[in-house]
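1. Requesting a structural model of the entry that follows:
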Amino acid sequence: MSGGRPGDRASRTLLFTGKGGVGKTTVAAATAVRCADAGARTIVLSTDPAHSLADSLDVELGSHPTPVVDGLWGQQLDARERMEESWGDIKGWLADVFEWAGVDGVEAEELALLPGLEEVFGLVDIKGYVDGGEWDVIVVDCAPTAETIRLLSLPDVLRWYMERVFPTSRRLHRAVGPVLSRVTSLPVAGDAVFGSAERFYARLDGVKEILADTERTSVRLVVNPERMVVAEARRTATYLSLFGYGVDAVVANRLLPDGITDPWFDRWKESHAEHLTAIDEGFAPLPVLRADLAGEEVVGLERLRAFGAALYGEQDPATRLHDGSPLRIETRDADVVLLLDLPFADHDELDLGRHADELIVTVGPYRRAIVLPDSLRGRSVTGAKLDAGTLTVTFGAARPPTRRSS
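-> Modelled structure (predicted):
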């Protein structure tokens, strides 16, 4: 990947995630070093609360971009200060409510900080870096998979809340707030709280469009050749597709090298071969990049360079390694079909519904409201099926406009 002046072209964002302990930080750091060595202005940042990026790069990193080597900057996000800017008033009100309910002051403060909320504000930095045009490549070492999915699904959930619940809540507050304040000591949310919620939403507005744009953003799953790790990666691929995020590669990390010939490792090598075959077949047509188990800890720029060279070979690590979008719309004769890739999804965990102009898709514990484009809003769902990892929803002919009687 060649370099260029900031703003010459759209940046690429690479998100690395996987089960805790699979080596995603090493893969992310090695990818960033390789991109920078190729001439791309690159920043690698961590949204994982258990930051290990600085250890991998063997440099001190703070909450702002820190130079690592020519063309490369690193950052370990301290989201608390960003969170306070938009969540402070809400946190204060929630703490007051919990104290009113009898919760101790310290415990009330803790309860007012929703689990995973701080990591969410890492998204704000990603959006800022993409919009700023200063970087060619933005590499993100994400939190482990469960936290990543919650992190990435928040813009969808928050948009739904802000467009439906928030206006109603605010109108209700203006109508009954003064009355409640006279008849009960329950703390009532004021304009400052609602303003804080609006700022919270504004900071994340547009994040989904960036991260779900498969031209600009790719998710890469890091796995080890272990049954539980592969099973979690399969679920992660399904949920990422559900929310519209494009996975363009799988990284099979810590494979036993062919040079290990000790008979003690024979069973391990057989097991790795079996799991690697399952990864190749199960995630097809995604490319599977391979990385052998290193003979020493992969720390520091030189070892990361060697790791990245072995992982990517002649490939440009910043390029999109697999084309395709998890959500597509096609016309078939008089019908229009919506196609949503849900790899590894099971019929028993899938539920589909329609509410006004939204298609509600639920897979296991995750639910997404897909806002239908104008071309589908006037059509009724006439069929749906899940086949070979793709959900196909068929919309029949458009309904004629309803005539109003004079």
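
2. going forward, measure contacts and count neighbours with C-alpha atoms only.
-> Noted.

3. contacting residues for residue 385?
-> Taking C-alpha atoms under 8 Å, 6 or more residues apart in numbering, we find residue 385 in contact with 391-393.

4. so which of the residues you listed is the most crowded?
-> Ranked by the number of neighbours (other C-alpha atoms under 10 Å), those place residue 391 first, at 24 neighbours.

5. Determine the set of other helices and strands touching the biggest strand by length in the chain.
-> When the chain is parsed with DSSP state E, its longest strand is strand 247-255. Counting by 3 or more C-alpha pairs under 8 Å, 6 or more residues apart in numbering; DSSP states H and E, the packing neighbours recorded for strand 247-255 are strand 217-223, helix 227-242, helix 266-283, strand 288-292.

6. tell me what the longest helix seen in the chain is packed against?
-> When the chain is parsed with DSSP state H, its longest helix is helix 145-183. Helix 145-183 sits against helix 117-120, helix 191-204, helix 207-211, helix 227-242, strand 366-371, with contacts defined as 3+ C-alpha pairs under 8 Å, 6+ apart.

7. so which of the helices and strands packed on strand 247-255 gets nearest residue 206?
-> Closest of the helices and strands packed on strand 247-255 to residue 206 is strand 217-223, at 13.6 Å (criterion: C-alpha to C-alpha).

8. Buried ones in the longest helix of the chain, by neighbour count?
-> 145-156, 158-159, 166, 173, 177 (16 or more other C-alpha atoms under 10 Å).

9. same deal with stretch 12-21?
-> Using 16+ other C-alpha under 10 Å as the test for burial, stretch 12-21 gives 12-19.

10. Before we compare anything, build this one as well:
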Amino acid sequence: MPSIVTFLGKGGTGRTTSAIATAKKLATAGKKVLLIGQDSSPAWGMALGMKPSCDPQEMETNLAVVQLNSTVLLEKNWSEVKQLEAQYLRSPILKQVYGQELGIIPGMDVALALNAIREYYQSNKYDAIIYDGSGGIDPLRMFGMPEILSWYFRRFRGIFTESDIVKTLSPFVGPVTSAVLNTTWTANDITSNTDNPATRMLENGTEALSQGNVVAYLVTTPNPTALATAKYLWGSAQQIGLQVGGVLVNQGQSTDDISANFAPLTVSSLPSLDDSNWQALIAGLPAMSGKVDLPKPTEFVMAERKIKVFLPGFDKKEVKLTQYGPEITIEAGDQRRNITLPPGWRGSSVTGAKFQNGYLEVTVG
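-> Sure thing, here's the model as predicted:
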């Protein structure tokens, strides 16, 4: 399966140029690369030096480019959804709705982008996918969506099972998910306690993060605000289980203080892009090899019955821990992380917790 590389940082720090340079670097090394841009404005095309399309198009050897457009993604299969709705419900409610008229509900663009990335990921056409998103909390919520949805399914499955709307629309669930999500679910798949396609799909998304198939790089400048934002996003990335591979410092040189502040990450200083001459910028990038050997977001120390959660950028006052049955929820910043206890620890409760050196250490009795 391909590796996915994304970039996190404050606006104006050079995320997009870093993403383009990374795509060029990997393509030059012989990897088949897809560069995905979330920005639908002309600015992204100007940075590329070409007008991108909503379908992948070749930019140079081994490098394809696609620009995500939420409206296009939403209306992509709308006509098919309306036909299915007319087939499975006696009183069609979508007949007079046109894809071109649909508004994007807040948060829907994130879900649509995640599904597009999933389809490109599963196509096996590419060795690497470079995602140039907004760089802030939104892409973290996007990559963390499978785990969050899985949590909701687990907690509220009983409510879904008894819901009249689910019972009414149950014949419609499978065809619609087939058309929109390129998969096939039924109402039972959503509400069943046993293994099912819905659960497997969400677990696969979570597993892609935990196995290091998705790696983020922090992009910053020497500016204190940019550095603080990068460190906050580092800790937030750990909350969803996303590995951070290193730090890219644009518009200035790294210092000993910056390196110490982001240890044990590797910090690379990048030159400014000069007249679309990408070579110097490409040469300054780290290897970008995909998987990284760094502290894991969550580690179980079985012999000591401890869970170590890596939370750089936060202090003790910003971290909250609660337990609900076999699940422990850790809140830090604007993110939550749900950790399921190993089978041998089920029925046990948290007996202690301490925060030191960027780690939250939880002891289970």
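
11. TM-score for this pair?
-> The TM-score (TM-score structural alignment, normalised by the length of the second structure) is 0.80; 328 aligned residues with a C-alpha RMSD of 3.0 Å.

12. can you put the helices and strands packed on helix 145-183 of the first structure in TSV and add mean neighbour count and distance to residue 90 of the first structure?
-> As requested, these are arranged in TSV below (neighbours: other C-alpha atoms under 10 Å; distance: least, C-alpha to C-alpha, whole Å):
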stretch	mean neighbour count	distance to residue 90 of the first structure
helix 117-120	21	12
helix 191-204	17	5
helix 207-211	20	21
helix 227-242	20	29
strand 366-371	18	25
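
13. Nearest to residue 387 of the first structure, out of those?
-> helix 227-242 (13.6 Å).

14. In the second structure, what range does the closest one match?
-> Helix 227-242 of the first structure corresponds to residues 224-239 in the second structure, going by TM-score structural alignment.

15. in the superposed pair, what's the mean gap between the matching stretch and the first structure?
-> Taken over the aligned residues, the distance from stretch 224-239 of the second structure to the first structure averages 0.9 Å (mean C-alpha distance after the TM-score superposition for the first structure).

16. cool, stretch 150-160 of the second structure as well?
-> Superposing on the first structure and averaging over aligned pairs (mean C-alpha distance after the TM-score superposition for the first structure), stretch 150-160 of the second structure comes out at 2.8 Å.

17. Help me confirm that residue 189 of the second structure comes into contact with residue 198.
-> Yes - Residue 189 of the second structure is within contact range of residue 198, at 5.8 Å (criterion: C-alpha atoms under 8 Å).

18. what's the distance between residue 251 of the first structure and residue 357 of the first structure?
-> From residue 251 of the first structure across to residue 357 of the first structure, the span is 38 Å (C-alpha to C-alpha, to the nearest Å).

19. Between these two, tell me which one has more neighbours.
-> Using other C-alpha under 10 Å as the criterion, residue 251 of the first structure and residue 357 rank with residue 251 on top: 23 against 16.

20. Give the aligned equivalent of the more buried one in the second structure.
-> Match for residue 251 of the first structure (TM-score structural alignment): residue 248.

21. wait, doesn't its match sit right on residue 265?
-> No - with contact defined as C-alpha under 8 Å, residue 248 of the second structure does not reach residue 265; the gap is 10.2 Å.

22. middle-most residue in the first structure, spatially?
-> Taking C-alpha atoms, centre = their mean, the centroid of the first structure lies closest to residue 152, which sits 3.5 Å from it.

23. any idea what it aligns with in the second structure?
-> Alignment note (TM-score structural alignment): residue 152 of the first structure maps to residue 143 of the second structure.

24. May I have the residues that are in contact with that match?
-> With C-alpha under 8 Å, 6+ apart, residue 143 of the second structure has these contacts: 114, 205, 209, 240.

25. Same question for residue 31 of the first structure.
-> Contacts of residue 31 of the first structure by C-alpha under 8 Å, 6+ apart are 139, 308, 317.

26. neighbours of the last one, just the number please.
-> Read that as residue 317 of the first structure. 21.

27. The second one now?
-> Other residues near residue 308 of the first structure number 23, with proximity taken as other C-alpha under 10 Å.

28. now the first one
-> When neighbours are counted by other C-alpha under 10 Å, residue 139 of the first structure registers 26.

29. Tell me which residue of the second structure matches up with it.
-> The pairwise alignment with the second structure assigns residue 139 of the first structure to residue 130, based on TM-score structural alignment.

30. Please give the element, helix or strand, for that match.
-> strand 128-132 (DSSP states H and E).

31. is it true that the match of residue 139 of the first structure touches residue 35?
-> Yes - at 4.8 Å, residue 130 of the second structure and residue 35 qualify as touching, with contact defined as C-alpha under 8 Å.

32. any residues in contact with both of those two?
-> Joint contacts of residue 130 of the second structure and residue 35 (C-alpha under 8 Å, 6+ apart) are 19, 23.

33. So for stretch 271-286 of the second structure, what gets flagged as buried?
-> Of all the residues in stretch 271-286 of the second structure, those buried under the rule 16+ other C-alpha under 10 Å are 271-273, 278, 281-282, 285-286.

34. what does stretch 319-327 of the first structure give?
-> Buried residues in stretch 319-327 of the first structure, defined by neighbour count with 16+ other C-alpha under 10 Å: 319-321, 325-327.

35. quick one: which of the residues you listed sit in helices?
-> Counted as lying in helices by DSSP H, out of these, is not a single one.

36. what's the most distant pair in those residues?
-> Most distant of those, by C-alpha to C-alpha, are 319 and 327, 20.5 Å apart.

37. ok so, going back, between the longest helix of the first structure and helix 191-204, how big is the angle?
-> 160 degrees (axes from the mean of the first three to the mean of the last three C-alpha atoms, to 10 degrees).

38. got the angle between helix 145-183 of the first structure and strand 366-371?
-> Relative orientation of helix 145-183 of the first structure and strand 366-371, computed by the same axes, to 10 degrees: 80 degrees.
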